[in-house]
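Participant: sequence plus the predicted model coming up.
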Amino acid sequence: MKNRSSTLREAIEEMIAIGQLPPGAHLDETVLAGQFGVSRTPIREALIQLASMGLIVIRPRRGAVVAEISPQQLVEMFEVMAELEAMCARLAARRMSPQEHQSLLSAHHACEQARDAQDPDAYFYKNEEFHALLYSGSHNVFLTGQALALQRRLRPYRRLQLRVRDRIASSFSEHDGIVNAIIAGDADAAMTLLREHVVVQGQRFADLIASLPLLATMSGSTQSTNQS
């Protein structure tokens, strides 16, 4: 069972991911404690956990703020994310079992339903589940942990990408090729397709940077968090 600080950490992480707490936002322990109906101690512990993940920055005598990423850092982080996921795809194509293939197909179908419903929030969560199955399908615990850690760091920005026009349709189409390559056991194709799916460059990067102000205005109901 998760302790209270871990549950709070996940709730605050979700608020960051959906833009309720945008980059640069101040995190007041007293305000958060009142919002969640707890004392400041578990809030402080949750903030320390978030700082260790790189999602927030705790400044001595100045409090905590949601971490900001420069455009250069953002593209570098997406480059690393693309390589980590490409490694996962290559190993998953070699190691996933038939049962895991069925789980991946089910997650792919859930993404399709969210796409057809034109629901970017639903697609965001189903997309995370899809990628998490690719990580675990690598059957490399260390690699899976590294991929999940960086995925968490980039959650607000990966979600924001889905707000760019036609990105959900493109994302699902790219998933389709990845799924087919993995089920066919084509490790090289799976690796290449997933790398191209994640990396942001050219027009995709320009669209992402132009959309960054939306992080301050994006809204959505705060999920209770075990969806990442």
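Facilitator: Okay, I see it.

Participant: C-alpha only now, for contacts and for neighbours.
Facilitator: OK.

Participant: so is the residue nearest the centre of the chain in a helix, a strand, or just coil?
Facilitator: Residue closest to the mean C-alpha point of the chain, counted by C-alpha atoms, centre = their mean, is residue 155 at 3.4 Å. Using DSSP: H, G, I helix; E, B strand; the rest coil, the structure places residue 155 in helix.

Participant: and here is the other one:
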Amino acid sequence: MNLIKDLPLSIQVSKKIEDDIIFGHFLPGTKLDEAELCERYGASRTPIREALKLLAAEGLVEIRPRRGAIVPEVNPMTLCEMFEVMAELEAMCGRLAARRIQEDEKVQLLHLHKRCEEYLESNDSENYYEMNRQFHFQIYAASHNTFLIEQASSLHKRLHPYRRLQLRVNNRMNNSFAEHNEIVQAIIGGDETKAATLLREHVVIQGQKFTDLISTINTYTKQ
């Protein structure tokens, strides 16, 4: 099953626009004209508008009064800070999940981990990311802390274009799955401290990892 093709048209279009923004087709400051987007993606105005709303909720597009949708500037420092906060939120989710996860949630987490492995083996980064996203949301849910789940989910959605892009950097998909494997063992084994540490390290991008991500964005932007 192809998860991407099974998604609603508006989400499929949002992912295409997302790629075109991150990879530099639509540069910061560009006004996203609905008619041009309809022609480019072969979609009607309704899914285009829905896609733009989704991207606006993630911070990848700004919808301004009387100006429509605009591609905002990407601030590397803000991006780094957001990843730092995301890492701490995920660490909290991992710690609480290791303490509170239910048996049915363990089964689901293992299932999602297995699906990630299948997409890794087929070198399918798009569907791997989609399953990876569900994997992380399952960990949030297993924390059984409603406020934390809301905050982690919200920031995850803001960062997801860049987390998705990371999978295309320096064998990241293989490393991501190896890290998932340790995370699963720690959570199911009830090791709160290890689960928190592993998730923090899994998400935070420092030093070379952050340089690689920004370099990749800049490389595509200049093409």
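Facilitator: That came through fine. Here the structure is a predicted model, which is why all the values come from computation and not from measurement.

Participant: after superposition, what's the TM-score here?
Facilitator: The TM-score (TM-score structural alignment, normalised by the length of the second structure) is 0.82; 209 aligned residues with a C-alpha RMSD of 2.6 Å.

Participant: got the contact list for the counterpart of residue 204 of the first structure in the second structure?
Facilitator: In the second structure, residue 204 of the first structure lines up with residue 209, judged by TM-score structural alignment. For residue 209 of the second structure, the contact set (C-alpha atoms under 8 Å, 6 or more residues apart in numbering) is empty.

Participant: and residue 209 of the second structure, how far from residue 59 of the second structure?
Facilitator: 22 Å (C-alpha to C-alpha, to the nearest Å).

Participant: in contact with the counterpart of residue 105 of the second structure in the first structure, which residues are there?
Facilitator: Correspondence of residue 105 of the second structure to the first structure, assessed by TM-score structural alignment: residue 100. Taking C-alpha under 8 Å, 6+ apart, we find residue 100 of the first structure in contact with 133, 137.

Participant: how far away is residue 100 of the first structure from residue 172 of the first structure?
Facilitator: On the measure of C-alpha to C-alpha, residue 100 of the first structure and residue 172 of the first structure end up 19 Å apart.

Participant: next: residue 132 of the first structure.
Facilitator: In terms of C-alpha to C-alpha, residue 132 of the first structure sits 15 Å off from residue 172 of the first structure.

Participant: ok, now residue 30 of the first structure?
Facilitator: In terms of C-alpha to C-alpha, residue 30 of the first structure sits 42 Å off from residue 172 of the first structure.

Participant: of those two, which one has the most company?
Facilitator: Using other C-alpha atoms under 10 Å, the more surrounded residue of residue 30 of the first structure and residue 172 is residue 172, with 20 against 13.

Participant: in the second structure, what residue corresponds to that one?
Facilitator: Going residue by residue (TM-score structural alignment), residue 172 of the first structure aligns to residue 177.

Participant: what helix or strand is that match on?
Facilitator: Using DSSP states H and E, residue 177 of the second structure sits in helix 172-188.

Participant: how far out from the middle of the chain is that helix?
Facilitator: Centroid separation between helix 172-188 of the second structure and its chain, computed with C-alpha atoms, centre = their mean, to the nearest Å, is 16 Å.

Participant: how about it: buried residues?
Facilitator: By 16 or more other C-alpha atoms under 10 Å, the buried positions in helix 172-188 of the second structure come out as 173, 176-177, 180, 183-184, 186-188.

Participant: assign residue 203 of the first structure to helix, strand or coil.
Facilitator: Once three-state DSSP is applied, residue 203 of the first structure turns out helix.

Participant: ignoring the adjacent residues along the chain, who's closest to residue 21 of the second structure?
Facilitator: residue 27 (6.5 Å; C-alpha to C-alpha, 6 or more residues apart in numbering).

Participant: show me the strands in the first structure, by range?
Facilitator: Secondary structure of the first structure by DSSP state E: the strands cover 26-27, 56-59, 63-66.

Participant: in JSON lines: those, plus mean neighbour count and distance to residue 148 of the first structure.
Facilitator: Output for the strands of the first structure, formatted as JSON lines (neighbours: other C-alpha atoms under 10 Å; distance: least, C-alpha to C-alpha, whole Å):
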{"stretch": "strand 26-27", "mean neighbour count": "18", "distance to residue 148 of the first structure": "24"}
{"stretch": "strand 56-59", "mean neighbour count": "18", "distance to residue 148 of the first structure": "17"}
{"stretch": "strand 63-66", "mean neighbour count": "19", "distance to residue 148 of the first structure": "19"}
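
Participant: rebuild those strands as CSV, extending it with distance to residue 104 of the first structure.
Facilitator: Below are the strands of the first structure laid out as CSV (distance: least, C-alpha to C-alpha, whole Å):
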stretch, distance to residue 104 of the first structure
strand 26-27, 37
strand 56-59, 32
strand 63-66, 33
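
Participant: would you agree residue 155 of the second structure is in contact with residue 86?
Facilitator: Yes. At 6.6 Å, residue 155 of the second structure counts as touching residue 86 under the criterion of C-alpha atoms under 8 Å.

Participant: between the two, which has more neighbouring residues?
Facilitator: Counting neighbours by other C-alpha under 10 Å for residue 155 of the second structure and for residue 86 shows that residue 86 has the greater number, 23 against 16.

Participant: ok, and what's touching stretch 18-34 of the second structure?
Facilitator: For stretch 18-34 of the second structure, the external contacting residues (C-alpha under 8 Å, 6+ apart) are 45, 48-49, 55, 60, 67-74, 161, 217, 219-223.
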